[in-house]
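Peer 1: fold the following.
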Amino acid sequence: MQQLKINGGHRLVGEIRASGAKNAALPILAASLLTADDLVLHNVPDLADVRTMLKLLAGMGVKVQREGTDVILNASTVTSTIAPYDLVKT
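Peer 2: Model prediction:
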């Protein structure tokens, strides 16, 4: 199929909310260490791996604030670059 043609009398408008994905959220959370500015993430899933990453970042000195599915991070106060073993062990 080379094309898909849709005939209709109404133009599509509106908004959709994409579901949060752990595998997308984790590297973005880690990237928060690269800026001293506030980083606001929306629709972050409340999963064990995400909570562990937030604890890890907080333990390194990142200011972490969670409001529902939003997460606000600020890494301007990082005090350590060493991850606590109990959080990163497999």
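Peer 1: CA atoms for contacts and neighbours, from now on please.
Peer 2: Fine.
Peer 1: where do the strands sit along the chain?
Peer 2: 38-41, 63-67, 70-74 (DSSP state E).
Peer 1: among those strands, which is the most enclosed?
Peer 2: Highest mean neighbour count of those: strand 70-74, a mean of 19 (counted as mean count of other CA atoms under 10 Å).
Peer 1: which secondary structure elements does that strand contact?
Peer 2: Applying 3 or more CA pairs under 8 Å, 6 or more residues apart in numbering; DSSP states H and E, one finds that strand 70-74 contacts strand 38-41, strand 63-67.
Peer 1: any idea what sits nearest the residue sitting nearest the centre point of the chain, other than its immediate chain neighbours?
Peer 2: Central residue of the chain (CA atoms, centre = their mean): residue 25, 3.6 Å from the mean position. In space, and not counting its chain neighbours, residue 25 is closest to residue 44: 6.5 Å by CA to CA, 6 or more residues apart in numbering.
Peer 1: the one you found is in contact with residue 70, isn't it?
Peer 2: Yes. Judged on CA atoms under 8 Å, residue 44 makes contact with residue 70 at a distance of 6.1 Å.
Peer 1: I have a second one here; can you model it like the first so I can compare?
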Amino acid sequence: MVIRGGRPLSGRVEVSGAKNAVLPAIVASLLIDEPLTIGNVPDLRDVETQLALVEALGKAISRDGDTIVITGEASRAEAPEEVVSRMRASFLCLGPLLARFGEAHVPLPGGCVIGARPVDLHLEGLRRLG
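Peer 2: Prediction:
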């Protein structure tokens, strides 16, 4: 996908109902105040954890079958450790929180131990952004 600037983005993107597609989309909702509707959302514990995270950060969640609607405004820059400690992908909220608030407090993520998955790449990317 190539996006050239100069025009506001709007529309729909069809994405398969995969966990690794929906988890980043959920935390991306922290960047906007408009409602975000995501369809074809798999019914998984990690999805529920990510939804609990954005809810703890100020968003409201509603669900109808495999569709979720995320509304409201992110109002906190501090992710609760009790949620972040449950899942590795919760660390994805760091970038949107930094962009929105200019600072973020996100504990190191938890989740299953399936080998080395350092967060160094995320931190280095954020360092390079300034």
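Peer 1: just give the TM-score of the two.
Peer 2: Superposed pair, TM-score by TM-score structural alignment, normalised by the length of the first structure: 0.74. Supporting alignment: 73 aligned residues with a CA RMSD of 1.6 Å.
Peer 1: residues in contact with the counterpart of the residue nearest to residue 25 of the first structure in the second structure?
Peer 2: Aligning on TM-score structural alignment places residue 44 of the first structure opposite residue 41 in the second structure. For residue 41 of the second structure, the contacting residues are 17-19, 22, 66-68, by CA atoms under 8 Å, 6 or more residues apart in numbering.
Peer 1: count of residues packed around residue 45 of the first structure?
Peer 2: 18 (other CA atoms under 10 Å).
Peer 1: actually, residue 34 of the first structure.
Peer 2: By other CA under 10 Å, neighbour count at residue 34 of the first structure equals 10.
Peer 1: quick check: the equivalent of it over in the second structure vs residue 96 of the second structure, distance?
Peer 2: By TM-score structural alignment, residue 34 of the first structure lines up with residue 31 in the second structure. Taking CA to CA, to the nearest Å as the measure, residue 31 of the second structure falls 6 Å from residue 96 of the second structure.
Peer 1: re the thing from before, so which of the contacts of residue 41 of the second structure sit within helices?
Peer 2: 19, 22 (DSSP state H).
Peer 1: for the contacts of residue 41 of the second structure, which one is nearest residue 55 of the second structure?
Peer 2: residue 68 (12.5 Å; CA to CA).
Peer 1: just confirm the closest one contacts residue 51, I think it does.
Peer 2: No. Contact criterion CA under 8 Å: residue 68 of the second structure and residue 51 do not qualify, at 9.4 Å.
Peer 1: wait, what's in contact with residue 15 of the second structure?
Peer 2: Going by CA under 8 Å, 6+ apart, residue 15 of the second structure touches residue 21.
Peer 1: separation between it and residue 49 of the second structure?
Peer 2: 20 Å.
Peer 1: could you do residue 73 of the second structure as well?
Peer 2: With CA to CA as the criterion, residue 73 of the second structure and residue 49 of the second structure are 19 Å apart.
Peer 1: please enumerate the helices of the second structure.
Peer 2: Under DSSP H, the second structure gives helices at 19-28, 45-56, 81-84, 94-101, 120-129.
Peer 1: still on that earlier bit, still contacting in the first structure, which of the contacts of residue 41 of the second structure?
Peer 2: Retained in the first structure: 17-19, 22, 66-68, out of those (criterion both residues aligned by TM-score structural alignment, their matches' CA atoms under 8 Å).
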